[in-house]
Every structure is written in structure tokens, then in C-alpha cells.
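**Q** Here is a sequence with its predicted model. Questions after.
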Amino acid sequence: MIILRRTDSDAPDFKALVKLLDADLAERDGADHGFYAQFNKIDKIRHAVVCYENDEPVGCGAIKAFSEEAMEVKRMYVSPDGRKKGIATRVLTELETWANELGYAQCVLETGKRQPEAIALYEKNGYQRTENYGQYVGVENSVCFAKVLAG
């Protein structure tokens, strides 16, 4: 059975999944990892989702305010055991629903070119590529996306 739980960045299961995510990203990003790590702190994220399969945490994601109308999707991860089951889409959909409930009109996000699975996930879920924003402007490995939420 799959259950989604809304929580925050203090949740132990969220922290444990983010640790696995960071290890995966360190391997994929190599020398670039230090640059990205500075933007991926999870202190005080108030809107996080953890997905459980048979009471085991298998996926997570979070949103944080980006602007008055947009939330930024952060820290999306599904453990190897949870992959190919639609868990990432379920977590992403829950984050979008939550952002909408909070009055935000869109979600934005950044991912890396070395994460083709993530790019495919976002494109499959209606995200459109945009110009790189903020700290990602001019960063060759970054790919940014945006999606207008159904009101």
C-alpha cells in the first residue's frame, strides 16, 4: 500500500531520503556537486512530502516559496526499490496540489542534465523548459522548468 504524508524538513524519514539523494547527486555531479549542494539545504522547509510503500519511506519531495506566485520544487527523490511504480509522479502531484491550496499559481524547478530520469518525469507531468533562473543562470549543467497549476 502506498501512502503520502505531508510533513516538513525535520521529519526523520525525509532527512534519511535526502541523505540518499545527496549521495546519488554527488556521484552524478562529480566536481559540480559542491556548487549545487549550497542551494539544497533542507533547514526549515515547511512543505515536504514523504511517500511510504508498506510503511517504508521510498520517496520524497518538497516545495518552498520562490516568488509571490510560484513555489520551487526541491529534493525530489525515489529510492531504487521504489522506482518504476509511479511514486515520483504521485509525490510531484501532491506537491503541486499543496502549492495550489496555498494559493500559488505555478511551480518552478531546476534539475541537472545528468539526471535524464528527472527530466523525463517533469516533461511527462506537463513541465515546460524555461530559461535558467536565479543562481542557475549560465550554469551549463542546469535545466529549469515551470508549470502553471490548474486553479
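**A** That came through fine.
**Q** For the rest of this, base every contact and every neighbour count on C-alpha atoms.
**A** Fine.
**Q** Which positions within stretch 99-111 qualify as buried?
**A** Neighbour-count burial for stretch 99-111, with 16 or more other Cα atoms under 10 Å as criterion, is recorded at 99, 100, 104, 105, 106, 107, 108, 109, 110, 111.
**Q** put this beside the first:
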Amino acid sequence: MSSAPSISIAVETPLSDDMRQMVSELNAVLRSLTPEEANFSMSVEEMTGPETTLFVARIDGAAAACGALYRHEGGIAELKRFYSRPAFQGQGLARLILDRVVELAEGEGFRELVLETGHNYEAAKRLYVGAGFEQCGPVLDYPDSEYSIFYRKPLRVAA
């Protein structure tokens, strides 16, 4: 009888070999779906600052999914770099990470989470709509583009 896989989600550095590989895979997927001018990626180096917190989901120790909170001025935080490796998709890992990001943002007093995603990223749209995000116009300093969809979600500010 096999045991259930061990799932862990923790804050990690983006500079690990695991994360460098996963971000490389994510970038390749995004390049295959979206023109270069509509890709708003962050490098692992850009993710090392104090404004970014990266969560990594691991299954039996293997890096399986990631997602980050990026802090902006004015009570707004942004979702960045959400990705589940193909072998681990459909297990709810992105939602588990998203829940951790929302919890962190609310705990830090942010009033709103926003994001930009590709117009043809169906899994992303299902994730965000399922988590209570509403489609909106361009957010932050993103350009209005036929290749982008924007979402926002008001947060409960911690007392």
C-alpha cells in the first residue's frame, strides 16, 4: 500500500536551482502563449527583494508549484509568477499557494490584490475567478493590451 504524497508549502529563496529551473520552464510556457511585448515576467534575481515573498509547493521534496506576493505602495499587492509544473497540475497546489498569499497580504494590511495574466491562460483564469477575483481594467502600470486580462480582489484588512 502506497502512502499519500507529502505536500509542503513554504517561503523559499528564488535563487535555488529548483526555482531557477521552474522559472525557466514558466518563461518557456509564457513565450509559447504570448508575444514577447506582452510578457511581464520577473527574473529570479528580481524576486529577491524585500517586496517579494515567494511560496513553493513541494511534493515529496520535489518543487511542484510556485507563486509570489509582490508589494506595491498604496495598499496594493500583486500576484506574480504563479506556475504548476505539468506533472503536478490538477492537484490544487496553485490554490493552496494563492490562499497563503492572500493570508499574508491580509495580515500585512494590504487592501487589494491585483494581477495581470494572459488572455489565453485558461487555468489561470479558472484559478483566479474561483478564488473570488473579478476581471477589471488595467492595473498598476500595465498597458492595456489584447493579450492581457486583469483581475482584482479586495482584501479583509487585519484588525
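**A** Great, that's in hand. All figures in this text were calculated on a predicted structure; none of them were measured in a lab.
**Q** can the buried residues of stretch 99-111 of the first structure go into CSV with extra columns for distance to residue 134 of the first structure and secondary structure?
**A** Formatted as CSV, the buried residues of stretch 99-111 of the first structure follow (distance: Cα to Cα, whole Å; DSSP: H, G, I helix; E, B strand; the rest coil):
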residue, distance to residue 134 of the first structure, secondary structure
99, 20, helix
100, 23, helix
104, 19, coil
105, 19, coil
106, 16, strand
107, 15, strand
108, 11, strand
109, 11, strand
110, 10, strand
111, 13, strand
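**Q** Tell me which two in these are the farthest apart.
**A** Greatest spacing in the buried residues of stretch 99-111 of the first structure, by Cα to Cα: 100 and 111 (21.6 Å).
**Q** Quick check: the spatially most central residue of the second structure vs residue 70 of the second structure, distance?
**A** Compute the mean C-alpha point of the second structure, and by Cα atoms, centre = their mean the closest residue is residue 82, 2.9 Å away. Distance of residue 82 of the second structure to residue 70 of the second structure, computed by Cα to Cα, to the nearest Å: 12 Å.
**Q** what does residue 19 of the second structure give?
**A** From residue 19 of the second structure to residue 70 of the second structure the distance is 17 Å (Cα to Cα).
**Q** ok, those two, which is more surrounded?
**A** residue 70 (23 against 20; other Cα atoms under 10 Å).
**Q** Does the alignment partner in the first structure of the more buried one fall in a helix, a strand, or a coil region?
**A** By TM-score structural alignment, residue 70 of the second structure lines up with residue 64 in the first structure. Following DSSP: H, G, I helix; E, B strand; the rest coil, residue 64 of the first structure is assigned to strand.
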